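Visitor: Build the 3D model from these lines:
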Amino acid sequence: MKIGELARKAGCPVETIRYYEKKGLLQAPLRDIENNYRCYNNTHLEKLLFIRRCRSLDMTHEEIRALLLAINNRGKDCGPIDAIISAHLTHVQHRIKELLALETQLKELNGYCSSDRSVDECGIVQKLTADEENGDLPLTVPTDHLGGVH
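Guide: Have a look, this model is predicted:
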């Protein structure tokens, strides 16, 4: 099948398929001798769907690559697969705690103003532009989240 048909069956853009090939998550297909078109098969579709399911679980490319490597070691135990999922779960649990803390900060910030004030009197702007020494909002930055990778 051609790349457009693979994309349609997998429910993703053609660019996504090319990207996964470039990143080494999806094996590059053979090319048609006559027209040099990529020729995909059902194995490509299965692997692409697997990758997309992993991405829907917010897994990184490295986590997916590690899962694929562990799956390719057929006949061995699934311990490495369980370890990858357990580590990802721990990351997600930590991220949930960070997001809950962020929600608390945003709710607090939202309470500093109402929309009937001018921008110069806006409590939100005052809190965001003031410093911590005056009792204003502390800067909270996630320490271990892989921004942009997930």
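Visitor: For the rest of this, base every contact and every neighbour count on C-alpha atoms.
Guide: Noted.
Visitor: ok, which stretches of the protein are strands?
Guide: 30-31, 38-39 (DSSP state E).
Visitor: How much space separates Glu62 from Ile51?
Guide: Look at Glu62 and Ile51: by C-alpha to C-alpha, to the nearest Å, they are 11 Å apart.
Visitor: Determine which stretch of the strands of the chain is the most buried.
Guide: The highest mean neighbour count among those, using mean count of other C-alpha atoms under 10 Å, belongs to strand 38-39: a mean of 15.
Visitor: on that earlier part again, Glu62 and Ile51: who's more crowded?
Guide: It is Ile51, of Glu62 and Ile51, that has more neighbours when counted by other C-alpha atoms under 10 Å, with 21 against 12.
Visitor: Sequence B follows; please return its structure for comparison with A:
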Amino acid sequence: MSDMTIGKVAQAVGVGVETIRFYERRGLIEQPLRPKSGGYRVYPDETVQRVQFIRRAQHLGFSLREIAELLSLRASHGTDAIEVRQRATAKLQDVDHKIERLRHIRRGLMALLDRCPGQGPLRCCSIIDALEHDQRLASEPAERKEPDMQTVRLTIKGMHCDGCAEIVRHVLEQQPGVKGCSVSHENGEAKVAVDTSQTSGERLAEAVQGAGYSASLVTEAG
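Guide: Purely as a prediction, here's the structure:
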């Protein structure tokens, strides 16, 4: 595949030209300069891969703002996979919350339909009556407690091989609120994606110490 016009990019991905232009306006893909000699703008092959990345992320429920953050992480050589996992975990929690809301809506609609006689004058319609009088049709879902997701860093001493790192990783992943972690015996460090409303960095360090390793919390200043 060679350099392409915007029309060929759109055709390769299966979207309209206006979609490509919209992504350009949002800063998700770069608009190439128009040739000085005139003619069409020419897009590199990587544009197709980038648009496909955007479309797949959208299908998983990520917003354009969140996709921009993922693209930024993707372009950064210093990014740890735990940062991507943390964002995916937050999106999964958001999806679970929406599913619970839809279940609540379904219960309400079923309650309305159960009360509706399905015939007779409109003044006897239980659905209209319930909507007009704001009747509670189903129990409200439990109030959602927002997670306080953070990346906690621990300095760990005493790890000498990948097996040690695997032990530490297993210990950390068993702690409440931990959504993922990466452990390096070479760097003597662990990065943990954790809901700090359920546990703290100090408790994570204590858990590692209980496994026979020296562990301390890395503060922002440290």
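Visitor: hmm, back to that, select, out of the strands of structure 1, the one closest to Lys9 of structure 1.
Guide: Proximity to Lys9 of structure 1, assessed across the strands of structure 1 by C-alpha to C-alpha, is greatest for strand 38-39 (14.3 Å).
Visitor: What residues in structure 2 pair up with the closest one?
Guide: Per the alignment by TM-score structural alignment, strand 38-39 of structure 1 matches residues 41-42 in structure 2.
Visitor: Give me the neighbour count for Asn36 of structure 1.
Guide: Asn36 of structure 1 has 9 nearby residues by other C-alpha under 10 Å.
Visitor: The counterpart of Glu100 of structure 2 in structure 1: neighbouring residues, count only.
Guide: The pairwise alignment with structure 1 assigns Glu100 of structure 2 to Lys97, based on TM-score structural alignment. Look at Lys97 of structure 1: counted by other C-alpha under 10 Å, it has 11 neighbours.
Visitor: just checking, what packs against the longest helix along structure 2?
Guide: Counting residues, the longest helix in structure 2 under DSSP state H turns out to be helix 81-115. Contacts defined by 3 or more C-alpha pairs under 8 Å, 6 or more residues apart in numbering; DSSP states H and E place helix 81-115 of structure 2 against helix 126-132, strand 149-157, strand 178-184, strand 189-195.
Visitor: out of those, nearest to Val208 of structure 2?
Guide: Ranking those by proximity to Val208 of structure 2 (C-alpha to C-alpha) places strand 149-157 first, at 8.2 Å.
Visitor: What range does the next helix or strand after the closest one cover in structure 1?
Guide: Remark: after strand 149-157 of structure 2, the chain's next helix or strand is helix 162-173, criterion DSSP states H and E. Per TM-score structural alignment, helix 162-173 of structure 2 has no counterpart in structure 1.
Visitor: Report the contact partners of the equivalent of Glu24 of structure 2 over in structure 1.
Guide: Counting by TM-score structural alignment, Glu24 of structure 2 lines up with Glu21 in structure 1. Applying C-alpha atoms under 8 Å, 6 or more residues apart in numbering to Glu21 of structure 1 gives the contacts Gln27, Ala28.
Visitor: can you redo the helices and strands packed on helix 81-115 of structure 2 as JSON lines with distance to Arg106 of structure 2?
Guide: Shown next, in JSON lines, are those (distance: least, C-alpha to C-alpha, whole Å):
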{"stretch": "helix 126-132", "distance to Arg106 of structure 2": "14"}
{"stretch": "strand 149-157", "distance to Arg106 of structure 2": "30"}
{"stretch": "strand 178-184", "distance to Arg106 of structure 2": "30"}
{"stretch": "strand 189-195", "distance to Arg106 of structure 2": "30"}
